[in-house]
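Asks: predicted model, plus sequence, below.
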Amino acid sequence: MEQVGYDAVRRRARGGAESATPRLPLDGTREEILRRHLPLVRRVVQRLAARKPPHIETDDLVSWGIVGLLDAIAKYDAKKEASFSTYAQFRIRGAILDHLRSLDWVPRSVRQKASLIEKVSHRLEGTLGRPPVEEEIAAELGVSLDAYQGLLTKVGEMSLFSLEDLGFGAGEERFSFERALEEGDADPLGTLLTRERVAIVAQAIGRLPERERTVVTLYYHEELTMKEVGGVLGLTESRVSQLHSQAVLRMKGYLGELFRPAAPEA
């Protein structure tokens, strides 16, 4: 496939056009606002449905998403920096993820594999001075490339495994994108800290290898589905999922190092 830069890929994903969502106050009754934004719920569900547990119905995701939309309608402040559409997407996704978390369906072995890949990748990057390629990570794990990519596929099947759910820090200092949207404008200092931390996340994205960075950008910023990202990049949906998993694991390593609590002095 012809190699293209990020800007060209971004234009291709957008069909050559740029768009922005205006920040407007909410007009109409709660029922009218809910009805107008139901397509947004379906869009979020579409992005999550491919990675949901097999025993969970898509209609369940829609129901949980509507709960999140109602919460967004009740709590949205038009003076905040985010548009309602952006704010609602996080609340909708957050409500769905909260329900999935409560089911605790992800096998411990999958969580352990994700943690191991994260640590190995981060350690190799420190040794090599650059992001390790898949073959190097596989060799360090003592598995074949196919086996390593199979592990990435299993990790990608975790519905909770996403950049939007990427939190770092601990306790009251724990940061997440959902918390940033909800609390970032609570006070000037809080706003400053939120912007600084979001800037750190942006820097972490910038450290990713180009193809992984493009996957992350198209999936989160351009809001394409995994299948649509694959269409833009000439990759299968499963391969995009693997690259997404690898990118998030790299970022967890970057951010974990920055926000790991300092060891107590002797």
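Replies: That came in fine, so what should we check first?

Asks: all contacts plus neighbour counts: C-alpha atoms, from now on.
Replies: Noted.

Asks: state which helix of the chain is the longest.
Replies: If each helix of the chain is counted by residues according to DSSP state H, the longest one is helix 237-259.

Asks: can you point out the buried residues in that one?
Replies: Buried residues in helix 237-259, counted by 16 or more other CA atoms under 10 Å: 238-256.

Asks: next: stretch 109-117.
Replies: 110, 114, 117.

Asks: burial count for the residue nearest to the second one when sequence neighbours are not counted?
Replies: Spatial nearest neighbour of A114, chain neighbours left out: V155 (6.1 Å); criterion: CA to CA, 6 or more residues apart in numbering. Using other CA atoms under 10 Å, V155 has 27 other residues around it.

Asks: and the helices in the stretch 1-150 of the chain?
Replies: 6-14, 30-36, 38-49, 58-75, 84-103, 108-128, 134-141, 145-156 (DSSP state H, counting those that start in this stretch).

Asks: what's the angle from the longest helix of the chain to helix 134-141?
Replies: 70 degrees (axes from the mean of the first three to the mean of the last three CA atoms, to 10 degrees).

Asks: centre of the chain versus helix 237-259, how much separation?
Replies: Relative to the centre of its chain, helix 237-259 is centred 9 Å away, using CA atoms, centre = their mean, to the nearest Å.

Asks: elements contacting it?
Replies: With contacts taken as 3 or more CA pairs under 8 Å, 6 or more residues apart in numbering; DSSP states H and E, helix 237-259 sits against helix 108-128, helix 145-156, helix 188-206, helix 210-216, helix 226-233.

Asks: ok, residues contacting stretch 241-254?
Replies: 114-115, 117-119, 121-122, 149, 152-153, 155-156, 161-163, 166, 168, 204-205, 208, 212-213, 215-216, 226 (CA atoms under 8 Å, 6 or more residues apart in numbering).

Asks: hmm, 7 Å instead?
Replies: Contact with stretch 241-254 is made by 118-119, 121-122, 149, 152-153, 155-156, 162-163, 204, 208, 212, 215-216, 226, as judged by CA atoms under 7 Å, 6 or more residues apart in numbering.

Asks: part of a helix, is F161?
Replies: No. In this structure, F161 is coil, not part of a helix, as judged by DSSP: H, G, I helix; E, B strand; the rest coil.

Asks: what count of nearby residues applies to it?
Replies: Applying other CA under 10 Å, I find that F161 has 19 neighbouring residues.

Asks: ok, it to L48 distance?
Replies: Distance, F161 to L48, by CA to CA, to the nearest Å: 11 Å.

Asks: re the thing from before, out of the helices and strands packed on helix 237-259, nearest to V41?
Replies: Set against V41 and scored by CA to CA, the helices and strands packed on helix 237-259 come closest in helix 226-233, at 17.2 Å.

Asks: how long is stretch 154-161 end to end?
Replies: One end of stretch 154-161 sits 11 Å from the other (CA to CA).

Asks: put this next to the previous one:
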Amino acid sequence: MLEQKASQISHSELWRQWKEEGRSEAKKELIEVFLPLVEFVSNRLAIGLPKNVSKDDLMSFGIIGLIDAVEKFDYLRGLQFETYASWRIRGAIIDGLRQGDWVPRSVREKAKRVEEAYSKLEQQYLRSVTDEEISSYLQVSIQEFQQMVQDIAVTTVCSIDDPIRDEESETRLSLLVDEKAKNPEITVNEFFLKDMLAKSIDRLTEKERTVISLFYFEDLSLSEIAEVMSLSPSRISQLHSKAILRLRGSLTRHKAQLMQNS
């Protein structure tokens, strides 16, 4: 406990030296201290990515994100750097991969078709739709649909700097706000966003909810989740992909409804 407290004091002093005195040595030391974050985020993203994606590339992109986080972080706000940096690292890795055309256009088009199918059918039936119903809507067999989900698994990671919707400029980063700041508009928007997300998660299947919970709230990797649920890693990847596509479709639909009612 004393060691952890001493470490926090040391980190605070490093932030002061870097931000207030501009000491490059302090910046370098902060980067070294939080370098394990890059490996952690890289390892999580590596699950489900194509085999041709190099772990070294993920680390290199992630380090760029970490440096950016150290440069832009405001330590006086009292926010946790690890959370902020993890988003920046993740975003930098995904942006780096996208610049290398790691996902074919045809795969992105498949993802859009499936996302739209989930959005339309779940709005029509007011419940979580089955694979058979999605397959019928897309006019493909169950086997073809499962292969589609497997193919688009790599598109279910997203960058923090991506627009929430294609035609808008608002990004996911804009949703990360200082909790101490009092901004009524942001508070209302955040309330509705959380409410929509909670409702969307409730409509996932039990297995999909479990995967989302273990991956995003318990910080387990997909391979670890596979062990917990006694399923194959590829099956967990499919469940994760379908859950994200359902959530994207649902959130897009709910936001469109809010815009119409405003």
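Replies: Thanks, I have it. Quick caveat: nothing in here was measured; it's all calculated off a predicted structure.

Asks: what's V228 of structure 2 aligned with over in structure 1?
Replies: Aligned counterpart of V228 of structure 2 in structure 1: V232 (TM-score structural alignment).

Asks: right, and the helices and strands packed on helix 237-259 of structure 1 - which one's nearest F84 of structure 1?
Replies: Smallest distance to F84 of structure 1 across those (CA to CA): 18.0 Å, for helix 188-206.

Asks: can you put the helices of the stretch 1-150 of structure 1 in TSV and add distance to G184 of structure 1?
Replies: Output for the helices of the stretch 1-150 of structure 1, formatted as TSV (distance: least, CA to CA, whole Å):
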stretch	distance to G184 of structure 1
helix 6-14	28
helix 30-36	24
helix 38-49	23
helix 58-75	14
helix 84-103	12
helix 108-128	28
helix 134-141	37
helix 145-156	29
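
Asks: and those helices: which comes nearest P261 of structure 1?
Replies: Judging the helices of the stretch 1-150 of structure 1 by CA to CA, what sits closest to P261 of structure 1 is helix 108-128, at 16.8 Å.

Asks: measure the mean distance from the closest one to structure 2 post-superposition.
Replies: For helix 108-128 of structure 1, the mean distance to aligned residues of structure 2 following superposition is 1.6 Å (mean CA distance after the TM-score superposition for structure 1).

Asks: which residues of structure 2 does that helix align to?
Replies: Against structure 2, helix 108-128 of structure 1 falls on residues 105-125 (TM-score structural alignment).

Asks: L145 of structure 1 and A74 of structure 1, how far apart?
Replies: 48 Å.

Asks: so which of the two has more stuff around it?
Replies: Comparing L145 of structure 1 with A74 by other CA under 10 Å, the one with more neighbours is L145, at 15 against 10.

Asks: wait, doesn't the more buried one sit right on I137?
Replies: No. Contact criterion CA atoms under 7 Å: L145 of structure 1 and I137 do not qualify, at 8.6 Å.

Asks: centre-most residue in structure 1?
Replies: Nearest to the geometric centre of structure 1 sits L163, at 2.2 Å (CA atoms, centre = their mean).

Asks: residues touching that residue, list them.
Replies: Applying CA under 7 Å, 6+ apart to L163 of structure 1 gives the contacts V248.

Asks: ditto for L145 of structure 1
Replies: Shown in contact with L145 of structure 1 (CA under 7 Å, 6+ apart): 135, 138.

Asks: buried residues in stretch 83-100 of structure 1, which are they?
Replies: Applying 16+ other CA under 10 Å to stretch 83-100 of structure 1 flags 83-85, 87-97, 100 as buried.

Asks: hang on, I meant stretch 184-195 of structure 1
Replies: Those would be 184-185, 191, 194, for stretch 184-195 of structure 1 by 16+ other CA under 10 Å.

Asks: from those, pick the one nearest R30 of structure 1.
Replies: Distances from R30 of structure 1 to these, taken by CA to CA, are shortest for D185, at 23.9 Å.

Asks: how near is the closest residue to the match of V228 of structure 2 other than its chain neighbours to V133 of structure 1?
Replies: Excluding the flanking residues, the one nearest V232 of structure 1 by CA to CA, 6+ apart is A13, at 6.7 Å. From A13 of structure 1 across to V133 of structure 1, the span is 26 Å (CA to CA).

Asks: between those two, tell me which one has more neighbours.
Replies: A13 (19 against 12).

Asks: and that one, what's its match in structure 2?
Replies: Using TM-score structural alignment, A13 of structure 1 sits opposite a gap in structure 2.

Asks: kindly report the same for A74 of structure 1.
Replies: In structure 2, A74 of structure 1 lands on E71 (TM-score structural alignment).

Asks: quick one: that match from W15 of structure 2, how far?
Replies: On the measure of CA to CA, E71 of structure 2 and W15 of structure 2 end up 10 Å apart.

Asks: can you check F191 of structure 2 too?
Replies: F191 of structure 2 is 32 Å from W15 of structure 2, by CA to CA.

Asks: comparing those two, which residue is more hemmed in?
Replies: W15 (23 against 12).

Asks: residues contacting the more buried one?
Replies: W15 of structure 2 neighbours (CA under 7 Å, 6+ apart): Y75.

Asks: buried residues in the host helix or strand of it?
Replies: Secondary structure from DSSP states H and E places W15 of structure 2 in helix 2-21. Across helix 2-21 of structure 2, burial judged by 16+ other CA under 10 Å covers 11, 14-19.

Asks: again with stretch 209-218 of structure 1
Replies: Here stretch 209-218 of structure 1 shows 211-218 as buried, counting by 16+ other CA under 10 Å.

Asks: is it possible to get a markdown table of those residues that adds distance to V9 of structure 1?
Replies: Shown next, in a markdown table, are these (distance: CA to CA, whole Å):
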| residue | distance to V9 of structure 1 |
| --- | --- |
| R211 | 11 |
| E212 | 13 |
| R213 | 11 |
| T214 | 8 |
| V215 | 10 |
| V216 | 12 |
| T217 | 10 |
| L218 | 8 |
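
Asks: which of the residues you listed lies closest to I33 of structure 1?
Replies: For the buried residues of stretch 209-218 of structure 1, the nearest to I33 of structure 1 is L218 (27.8 Å; CA to CA).

Asks: looking at structure 2, name the residue matched to the closest one.
Replies: With TM-score structural alignment as the criterion, L218 of structure 1 matches L214.
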